[in-house]
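*Asks:* Here's my sequence, what's the structure:
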Amino acid sequence: MKQVFDLEERMENFSAMVLSFCDSIQKTYAGSTIANQLTRSGLSVALNYA
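*Replies:* Next comes the predicted model:
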């Protein structure tokens, strides 16, 4: 049986997981820089879909 996935819902879940992961990254200079870039990139997927 083929499963049907709602792409918009999956992208929202992905964005939430990215934010959660970025909050767990160490708050060093390198960690903050990487978390900042990852947050912007991870959230842009859902924002560009709309």
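*Asks:* From here on, just use CA atoms for contacts and neighbour counts.
*Replies:* OK.
*Asks:* the helices in this protein, which residues?
*Replies:* 7-24, 29-49 (DSSP state H).
*Asks:* Following up with a second sequence; could you model it the same way so I can compare the two?
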Amino acid sequence: MGTNKTGASGDKAGGHEKRVSDLYSVVNRSTTGVRLEILSMKKEAGELS
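*Replies:* Coordinates of the predicted model:
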């Protein structure tokens, strides 16, 4: 029973880690997009002025 328990918790931890890494990759992707948008906006503002 003890080994079963550790196996289950281990799986849970692994799944949680994967979810966290997925979340980080999504956040990184969106922040990169935002950064690019800000850069293009700054470029446009510079060209306008």
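*Asks:* Next, the TM-score between them, please.
*Replies:* Aligned and superposed, the two chains score 0.42 in TM-score terms (TM-score structural alignment, normalised by the length of the second structure); 24 aligned residues with a CA RMSD of 1.7 Å.
*Asks:* sorry, back to before: would you reformat the helices of the first structure as TSV and include mean neighbour count?
*Replies:* Formatted as TSV, those follow (neighbours: other CA atoms under 10 Å):
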stretch	mean neighbour count
helix 7-24	15
helix 29-49	14
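*Asks:* From residue 11 of the second structure, how far off is the residue most central in space within the second structure?
*Replies:* Nearest residue to the geometric centre of the second structure (CA atoms, centre = their mean): residue 24, 1.9 Å. For residue 24 of the second structure, the distance to residue 11 of the second structure equals 20 Å [CA to CA, to the nearest Å].
*Asks:* In which helix or strand does residue 30 of the second structure reside?
*Replies:* helix 2-48 (DSSP states H and E).
*Asks:* quick revisit: please report the distance of the residue nearest to the centre of the second structure from residue 18 of the second structure.
*Replies:* 10 Å.
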